[in-house]
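> sharing a model that was predicted from the sequence below.
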Amino acid sequence: MRTLAQQIRIILPLVLFLFASPDAGAQLLKKLGKAAERAAERTVERRVEKETQEKTDAVLDSILEPGSKGKQQKGQNPFPMDGGNNPGGSDGVNATANIPDSGGPKSIQVYSKFDFVPGDKLLFFDDFSNDFIGDFPSKWNTNGGGEVVTLNDSPEKWLELISGYNLYFIPDVPSLPEEYTIEFDIETVGLDNKTSSTATLRISISDDDLFKEGSNFVHSHLPFCQYAPIGINMENHINSEREIYSTVKADLRDEVLNRPHISIAVNKQRYRLWVNEEKYIDIPRIVPQGGVLKTLKFHMNNFKDGKERLFITNLKVAKGGLDLRRTLISEGKVSTNGILFDSGSANIQPQSMGIIRQISQVLQQESSMNLNIIGHTDSDGDDTTNMQLSKKRADAVRNALVEIYNVAGDRLKTEGKGETVPIGDNGTTDGKAQNRRVEFIKI
């Protein structure tokens, strides 16, 4: 707040200038008048935009989050730890933990421009549902430590990663192909303004299948520093020679406190990375040619032991991920397990919007095409409940196409088949993830 003396010091030279030069003063007043007019226009635009946003949010709220009564507050770190067992649940992949986040209709709207599409052939999935609390997960390898935990009162399980020199966490992903996608969720505890600028999670794809960097690799370093926007560091080696070492501008300080969803797409030499809905990395030639990078690894750097903690869950690796549109047009059908829902509900998770967006683009281009949308579940839970749930999920996808992407409703039919048409083994985590899917079939 300026004092009276400060205001006088600002205004007095202007007044003297106006009296000393009448012509200049007239020109200045004219300019000030135009500036005031432009400011008024901007105020009206902002008010109209605000009212439009509120109405749009209300529509999206009723469609994509039925029963929601307003926006939730931004997430808080789940400091307490719980050693209870996971009782399981009905049909949830990438289920959101019972921790407040910044979700709601606005998030869905922003994600409507999300262009990530997960691969269509599942290679690996782990939510640690088959592991005991306190154990290191059975489908991972490490040269250090780590254990499966729960956060607060949520039954969802996480792997707590441990920071250390040359300490790696390696999921048992089959040999990586040339085109694939990687997705996972992160949760953090204990980050503050003293968290180091070098506190990062390194996501590595490498030609070494154990605990070395390898002669060929690509590294992405996600920052967790809170006192400054550090950016995402990208690095590669090709035949032991560094070709790329760069830092991409990115302020992720809020995101890393609120359970970010990380998405990565590798299409031969091209490497893209999203944090939530935002694409930060798109490098066309960073991956060595010939598919030599076969192993996915995670490494934590410079986290303070016991204070700053990092957790990962819902790791999904899938082959493909390039373009579902061509498949739908050429074959008249496409099946995907990349459309995700909250556990036991028909609420669409925002990161699913890349697939729904591609389906809408096909329908816009092929004006005579109509689709039957079919929902499928795994075998967890009651048969009748799963049948009803699969139909509700198909309806939710239809509503998103109609309300967000303006597809005519009479072009879309829906159907639910519950657990009756499995394509994977419901006795395994991977098989259940394959069975939770949505089909689009031309009619």
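All right, it came through fine.
> C-alpha only now, for contacts and for neighbours.
Will do.
> and stretch 145-159, end to end?
Across its full length, stretch 145-159 reaches 10 Å between end residues, using C-alpha to C-alpha, to the nearest Å.
> for that stretch, which positions count as buried?
Neighbour counts over stretch 145-159 (16 or more other C-alpha atoms under 10 Å) mark 145-152, 155-159 as buried.
> helices of the stretch 201-350 of the chain, start to end?
Assigned by DSSP state H, counting those that start in this stretch, the stretch 201-350 of the chain shows helices spanning 324-331.
> residue boundaries of the helices in the stretch 1-150 of the chain?
If DSSP H, counting those that start in this stretch is used as the criterion, the helices of the stretch 1-150 of the chain fall at 4-20, 22-64, 105-111.
> take a look at this one as well, against the first:
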Amino acid sequence: IEQAKKDGKQVVIVDQDGEVVAAEGADAAVPAKPGEGVWANYDFVPGNRILFAEDFSQDRVGDFPKRLEFVKGNWEIVEWEGQRLLRNTGPRYAAVKIVLPRELPESFTIELDAHFTHGNHRMIVATTAPEPGKYWNSLEGNFFQIGVAHGTGVTTRAKGGVESTNRSPEVETGLVPIRIMVDGRYAKVYVRERRVANIPNAEFRRSAEIYIENIYSGSAENPLYLGPIRIAEGGRNLYDKLAEDGRVATQGILFAVNSSKIRPESTPTLEEIGTMLQEHEDLRIRIEGHTDASGDDASNQTLSEERAGVVRRFLIDTYGIDESRLESQGFGESSPVDTNDTPEGQQNNRRVELIKL
């Protein structure tokens, strides 16, 4: 941090939820509001149905995570700054798999946190696994890469195949979110708010597995860390779904933990809703807030009401939507759409819904 300050670079300090808590250096005022500053051109929208979610909070430190499938290498759960992470200390070709409930659809998103302690570290994230006994270099088509000097983005082993990667020094400086969005052959990859890959003609083989492999190396002195992992189905745009079904749920509006403060990653979804309302002037909607069943019932009810109200006010103030066209209501944990007994179900229940009036 001190060296970055000396070099005249901007230093942004965030908490574990991604909230900006301090900024120094050039352009020090870093907006943490949707649609402002570095988030103005951010266009990642998470899938609307969670297929897999794991934050390792139920795993014991020192164990291999219960919900991942071991392939090769040294993997263990560690405690780091108040949260549990998956650490890999090598060797090269160390790998794990995530087994999904069904094959990946045409549109999907993958979110995970990563921190690599050496500039040459690289991991690949593939939508299909190699044959038993083989490694990443036998994969066909495109797959994703996370790296520092070697870059993060979309790559391939095929001669003449399309690829797009960019150096990602952020991955070496600390734990950062990696976000992947695929729609058919179109793929975008982000490191924090920065888009590092944008490919319209990639070739991804779909399967019911996600394969993660360390393709460089690792050691106790230079480990690799992975944080919470979330994989979700994509879907149609919000207006089409709303027009057909009369309601649509979104995972794209995010809030600070136990707060109604909207996180800046919500920018693309809020923009889609605001533009939809501007283009369809006869459309009236109710914004509903929902929580999972963890925590106190009364607190969940209050929080859901506050969050729905904040979204309503944001759309009115930012997009000039007439107040009479928007209602808001909170339901707390009273209207689940999934079980509260699994991480995926809990995340599906934590949602904002739009209801056509």
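Cool, the structure landed. Keep in mind that this is a model prediction, so the values were computed, not measured.
> circling back to that earlier point, make CSV out of the buried residues of stretch 145-159 of structure 1 and add distance to Glu403 of structure 1.
Putting the buried residues of stretch 145-159 of structure 1 into CSV (distance: C-alpha to C-alpha, whole Å) gives the following:
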residue, distance to Glu403 of structure 1
Gly145, 47
Gly146, 44
Glu147, 43
Val148, 40
Val149, 39
Thr150, 36
Leu151, 35
Asn152, 35
Pro155, 33
Glu156, 31
Lys157, 34
Trp158, 35
Leu159, 37
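> circling back to that earlier point, got the helices of the stretch 1-150 of structure 1 as CSV, with distance to Leu222 of structure 1 columns?
Formatted as CSV, the entries for these read as follows, by distance: least, C-alpha to C-alpha, whole Å:
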stretch, distance to Leu222 of structure 1
helix 4-20, 45
helix 22-64, 30
helix 105-111, 21
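> just these: most buried one?
Highest mean neighbour count among the helices of the stretch 1-150 of structure 1 (mean count of other C-alpha atoms under 10 Å): helix 105-111, with a mean of 20.
> list the contacts of it.
Helix 105-111 of structure 1 is touched from outside by 57-58, 60-61, 64-65, 71, 277, 349-351, 353-354, 404, with contacts defined as C-alpha atoms under 8 Å, 6 or more residues apart in numbering.
> let's see that with 10 Å instead.
The contact list for helix 105-111 of structure 1 (C-alpha atoms under 10 Å, 6 or more residues apart in numbering) reads 53-54, 56-65, 68, 70-71, 112, 114, 276-278, 348-354, 357, 400, 404.
> with respect to Thr336 of structure 1, which of the helices of the stretch 1-150 of structure 1 lies nearest?
Nearest to Thr336 of structure 1 among the helices of the stretch 1-150 of structure 1 is helix 105-111; the distance by C-alpha to C-alpha comes to 18.1 Å.
> Leu401 of structure 1 reaches Val362, doesn't it?
No. The pair Leu401 of structure 1 and Val362 does not pass the contact test of C-alpha atoms under 10 Å, sitting 11.3 Å apart.
> more crowded one of these two?
The residue with more neighbours, out of Leu401 of structure 1 and Val362, is Leu401; 21 against 16, by other C-alpha atoms under 10 Å.
> what does that one correspond to in structure 2?
With TM-score structural alignment defining the correspondence, Leu401 of structure 1 maps onto Leu315 in structure 2.
> did I read that right, its match in a helix?
Yes. Counting by DSSP: H, G, I helix; E, B strand; the rest coil, one finds Leu315 of structure 2 located in a helix.
> any idea how far Pro228 of structure 2 is from the residue nearest the centre of structure 2?
A centroid search over structure 2 (C-alpha atoms, centre = their mean) returns Glu111, at 3.4 Å, as the residue closest to the centre. Using C-alpha to C-alpha, one gets 8 Å for the distance from Glu111 of structure 2 to Pro228 of structure 2.
> report the set of residues contacting both of those two.
53, 177.
> list the contacts for the alignment partner in structure 2 of Asn130 of structure 1?
Counting by TM-score structural alignment, Asn130 of structure 1 corresponds to Gln58 in structure 2. Gln58 of structure 2 makes contact with 65-67, 84, according to C-alpha under 10 Å, 6+ apart.
> farthest-separated two in those?
Within the contacts of Gln58 of structure 2, two members stand farthest from each other by C-alpha to C-alpha: Arg67 and Arg84, at 14.2 Å.
> pretty sure Arg49 of structure 2 contacts Val248?
No. With contact taken as C-alpha under 10 Å, Arg49 of structure 2 and Val248 are classed as non-touching, separated by 11.2 Å.
> so who does Gly33 of structure 1 touch?
When contacts are counted by C-alpha under 10 Å, 6+ apart, Gly33 of structure 1 touches 27, 39.
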